[in-house]
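Trainee: The following comprises the amino acid sequence and a computationally predicted model.
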Amino acid sequence: MESKDKLFRKKSTLNCRGKILQLDTPQVMGILNVTPDSFYAGSRLSSVSEAVQKAEAMLAEGADILDIGGYSTRPGAAEVSEQEELDRVVPAVEAIMQAFPEAILSVDTFRAKVAEAAINAGASIINDISAGNLDEAMYEMVARLQVPYILMHMRGTPQTMNTLTDYEDVVLDVLDELQKQVAILTQLGVKDIILDPGFGFAKTIDQNFQLLNRLEELRILELPLLVGVSRKSMTYKYLGINQSEALAGTIALNTIALMKGAAILRVHDVKETKQTVQLYTKTTL
């Protein structure tokens, strides 16, 4: 007998520039940060060659998507100029695509110019932490290029978001704010939209747990859900440990996310997450 969760989740695909990504089985997105100041030291890469080596390792571990970012979005992160972000991201995308032409790459940026340059360099998904709110040109560009778009909930900027955590009901408010953006994107003709509730972005630790506990409520929009809780403060601060000790807690939270319908898990630790997905999938056959 099929599980309730299996019946609830509709099969879905993403068209990644001609490569079809199946979402009926949860996918794993590996994080590649070509930045010197990302919140987790284990994800920082200082050169293109390091990015290629990390990409090779993650693909060998089973990563379905690689997410490349050149602007740290941790709370209070320093501003990075558009040109500097371009100089970090585009060469990394080009080098990884040259080494692994079948790889599916996502670009983690809220800037339309950086996103388009990365797509032209070989990336096929845009991962926007701002849901289009930090660059008014983003939605038009996504509609023109017709690439999958990850719509993440955030308020303010990485520099101000920690002061913007006043919600009447965090789950319903996040749902309402995402729904409005989905309507705009749909009207523009964007076909592949993925929702990310934005764990850790303009949310307190308690609000993060409320979101995870009621994650299935976001599925009312009938769009794939991406969950990014890897080694974040809702794990290590709540448990009173260091980020380097947060793998077990991350796996626990990702397992809950899978049970509540997550289609993509964005993580630092690909091998362990792929094992988690394999075991989860086996129990839902």
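Mentor: Okay, I see it. Predicted model only: the values in this text are computed from it and were never measured.
Trainee: C-alpha from now on. contacts and neighbour counts both.
Mentor: Noted.
Trainee: same for the helix or strand encompassing residue 126, what does it pack against?
Mentor: With secondary structure defined by DSSP states H and E, residue 126 is part of strand 125-128. Contact analysis of strand 125-128 by 3 or more Cα pairs under 8 Å, 6 or more residues apart in numbering; DSSP states H and E lists strand 105-108, strand 149-152 as its packing neighbours.
Trainee: Enumerate the positions of the last one that are buried.
Mentor: This means strand 149-152. Going by neighbour count (16 or more other Cα atoms under 10 Å), the buried part of strand 149-152 is 149, 150, 151, 152.
Trainee: Tell me how far it lies from the chain's centre.
Mentor: Distance, stretch centre to chain centre, for strand 149-152: 8 Å (Cα atoms, centre = their mean, to the nearest Å).
Trainee: Can you pull out the residues in contact with it?
Mentor: Applying Cα atoms under 8 Å, 6 or more residues apart in numbering, the set of residues contacting strand 149-152 from outside is 125-132, 142, 178, 192-198, 226.
Trainee: Ok, stretch 192-212 next?
Mentor: The contact list for stretch 192-212 (Cα under 8 Å, 6+ apart) reads 14-15, 75, 129, 146-156, 158, 161-165, 170-171, 174, 178, 182, 223-229, 232-234, 238, 256-257.
Trainee: Name only those of these that count as buried.
Mentor: Neighbour counting over the contacts of stretch 192-212 (16+ other Cα under 10 Å) leaves 14-15, 75, 129, 146-155, 158, 161-162, 170-171, 174, 178, 182, 223-229, 232-234, 256-257 as the buried ones.
Trainee: Which of those fall in helices?
Mentor: Counting by DSSP state H, the part of these found in helices is 170, 171, 174, 178, 182, 233, 234, 256, 257.
Trainee: With distance to residue 219 added, can I get the residues you listed in CSV?
Mentor: Compiled in CSV, these are given as follows (distance: Cα to Cα, whole Å):
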residue, distance to residue 219
170, 15
171, 12
174, 12
178, 12
182, 13
233, 25
234, 22
256, 15
257, 12
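Trainee: now for those, which pair is the farthest apart?
Mentor: When these are compared pair by pair using Cα to Cα, the farthest-apart members prove to be 182 and 233, with a separation of 28.0 Å.
Trainee: Can you lay out the buried residues of strand 149-152 as TSV showing distance to residue 19?
Mentor: Conversion of the buried residues of strand 149-152 to TSV gives the following (distance: Cα to Cα, whole Å):
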residue	distance to residue 19
149	15
150	17
151	20
152	23
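Trainee: In addition, the following structure is provided for comparison:
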Amino acid sequence: MNVYYCPIVGAGPKPEVALPLAGGPFWFREIRVHRRDAVEDVIPAVSAPPDVLDRLTARRADIAGLSLDRPRLMGILNVTPDSFSDGGRFNDRDAAIAQAQKMRADGANIIDVGGESTRPGASEVPVDEEIARTAPVISAIRAQSDVPISIDTRKASVAQAAIEAGAGLINDVAAFTFDPDLARVTADAGLPVCLMHAQGDPQTMQDDPRYHDVLLDVYDFLAARVAAAEAAGIPRDQIIVDPGIGFGKTVEHNLALLRGIALFHSLGCPILLGASRKRFIGVIGGGEAATDRVNGSIAVALHAARQGVQFLRVHDIFATKQALDLEWAINGAAKR
């Protein structure tokens, strides 16, 4: 039977008996142990197997030139006509470049450029069209700034064009299952990758998502995809994992993943959370329009940051950074 180890994360001054979490400002001294169809246990951290502790405590390597000793903000730049929150606002090249500049000025550490909407019900975009949307924008941003850029795509050809234009990270919502050649492209370029969990494709993923245990099922999927990426030649320390909030999940599934998100530290990889403005926030907190979900998005981002999540993929950079800076100042953690 598989055993899963979820650190119980603490913040502020580290007790003498606590262990550092992922080399960052957080710590843990107990671990919640999960087994399928069994009651959870809580054990002292030092009782966990040595290999588990190695992955939980090891400092995470820099990704795309960014140190991960504090949360990093990934600004969402959708150059699409139909993304759920901002579709059509930035599909004009000049508007996209201006938005990238604004996000950078507001405190974005990396800009994530996407040319294919993966909202529920979205249709696949032809490769040539996706390249035409993304590569010129990436090239223009790179010409004006040294800000790290990621390409949000499932497709090897789109990623290759983005790399040539200046992208330094691949963000694949399909975790190399949609286009397996994307693993080769990423490895050949020597770039880091973010591997996300999704159940089904965008057209059908919200029809009737079901899991035996959503937290453990998503963990097992990501563990297998990390192993596949390593087999393709991508070092584990250059792999980010994303539980895929809203991608084939109900509200309760999303909440279960958020409550247990620290479990993913035991993969030994940085964690990315992309929950910004998503529908479940409006269901719980109100906000029919995506733009009415900013405050709820910040609440989720702060929860993730307190659990040691290293990347927060958000629309509202300034508001999120302000909240993080206040949280850090109040609780004594290092300022971003």
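Mentor: On my side now, so go ahead. Because the structure is a prediction, the values reported are computed rather than measured.
Trainee: Apart from its chain neighbours, what residue comes closest to the residue nearest the centre of structure 2?
Mentor: Central residue check for structure 2 by Cα atoms, centre = their mean: the C-alpha nearest the mean position is that of residue 272, 2.3 Å away. In space, not counting the residues next to it along the chain, residue 272 of structure 2 is nearest to residue 311; the distance is 4.5 Å by Cα to Cα, 6 or more residues apart in numbering.
Trainee: Pretty sure the one you found sits against residue 275.
Mentor: No. Taking Cα atoms under 8 Å as the contact criterion, residue 311 of structure 2 and residue 275 are not neighbours in contact, 11.3 Å apart.
Trainee: helix/strand/coil for residue 32 of structure 1?
Mentor: The assignment at residue 32 of structure 1 comes out as strand when based on DSSP: H, G, I helix; E, B strand; the rest coil.
Trainee: How many residues are close by it?
Mentor: A count of neighbours around residue 32 of structure 1, defined by other Cα atoms under 10 Å, yields 28.
Trainee: which position in structure 2 aligns with it?
Mentor: Counting by TM-score structural alignment, residue 32 of structure 1 lines up with residue 77 in structure 2.
Trainee: Look up the closest residue to the aligned partner of residue 222 of structure 2 in structure 1, ignoring the ones flanking it.
Mentor: Residue mapping for residue 222 of structure 2 onto structure 1 gives residue 178, with TM-score structural alignment as the criterion. Leaving aside its chain neighbours, residue 178 of structure 1 sits nearest to residue 153 (6.5 Å; criterion: Cα to Cα, 6+ apart).
Trainee: you'd agree residue 55 of structure 1 is in a helix?
Mentor: Yes. If the criterion is three-state DSSP, then residue 55 of structure 1 is within a helix.
Trainee: Counterpart of it over in structure 2?
Mentor: In structure 2, the residue paired with residue 55 of structure 1 according to TM-score structural alignment is residue 100.
Trainee: what residues are up against its match?
Mentor: With contacts taken as Cα under 8 Å, 6+ apart, residue 100 of structure 2 has the following neighbours: 75, 77, 111, 141.
Trainee: Then residue 162 of structure 1?
Mentor: Listed by Cα under 8 Å, 6+ apart, the contact set of residue 162 of structure 1 reads 75, 201, 202, 203, 204.
Trainee: element containing the third one?
Mentor: Here residue 202 of structure 1 sits in a region with no helix or strand, counting by DSSP H and E.
Trainee: Need the counterpart of it in structure 2.
Mentor: Under the alignment (TM-score structural alignment), residue 202 of structure 1 maps onto residue 248 of structure 2.
Trainee: Next, count neighbours for its match.
Mentor: Residues contacting residue 248 of structure 2 under the criterion other Cα under 10 Å number 23.
Trainee: I'd like the distance between it and residue 15 of structure 2.
Mentor: In this structure, residue 248 of structure 2 and residue 15 of structure 2 are separated by 39 Å, where distance is defined by Cα to Cα, to the nearest Å.
Trainee: what do you get for residue 332 of structure 2?
Mentor: Taking Cα to Cα as the criterion, residue 332 of structure 2 is separated from residue 15 of structure 2 by 14 Å.
Trainee: quick one, what contacts the aligned partner of residue 155 of structure 2 in structure 1?
Mentor: Alignment note: residue 155 of structure 2 maps to residue 111 in structure 1; criterion TM-score structural alignment. Residues near residue 111 of structure 1 by Cα under 8 Å, 6+ apart: 82, 134, 135, 138.
Trainee: rerun at 10 Å
Mentor: In this structure, residue 111 of structure 1 makes contact with 82, 85-86, 126, 128-130, 132-138, judged by Cα atoms under 10 Å, 6 or more residues apart in numbering.
Trainee: In a markdown table: those residues, plus secondary structure and distance to residue 274 of structure 1.
Mentor: Conversion of those to a markdown table gives the following (DSSP: H, G, I helix; E, B strand; the rest coil; distance: Cα to Cα, whole Å):
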| residue | secondary structure | distance to residue 274 of structure 1 |
| --- | --- | --- |
| 82 | helix | 34 |
| 85 | helix | 30 |
| 86 | helix | 30 |
| 126 | strand | 22 |
| 128 | strand | 24 |
| 129 | coil | 24 |
| 130 | coil | 28 |
| 132 | coil | 30 |
| 133 | coil | 32 |
| 134 | coil | 33 |
| 135 | coil | 34 |
| 136 | coil | 36 |
| 137 | coil | 35 |
| 138 | helix | 32 |
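Trainee: Now for these: which two are most distant?
Mentor: Considering Cα to Cα, no two members of the contacts of residue 111 of structure 1 lie farther apart than 86 and 133, which are separated by 19.6 Å.
Trainee: Surely residue 314 of structure 2 touches residue 78?
Mentor: No. In this structure residue 314 of structure 2 lies outside contact range of residue 78 using Cα atoms under 10 Å: 11.5 Å.
Trainee: list residues touching both of those two?
Mentor: With Cα under 10 Å, 6+ apart as the test, residue 314 of structure 2 and residue 78 both reach residue 112.
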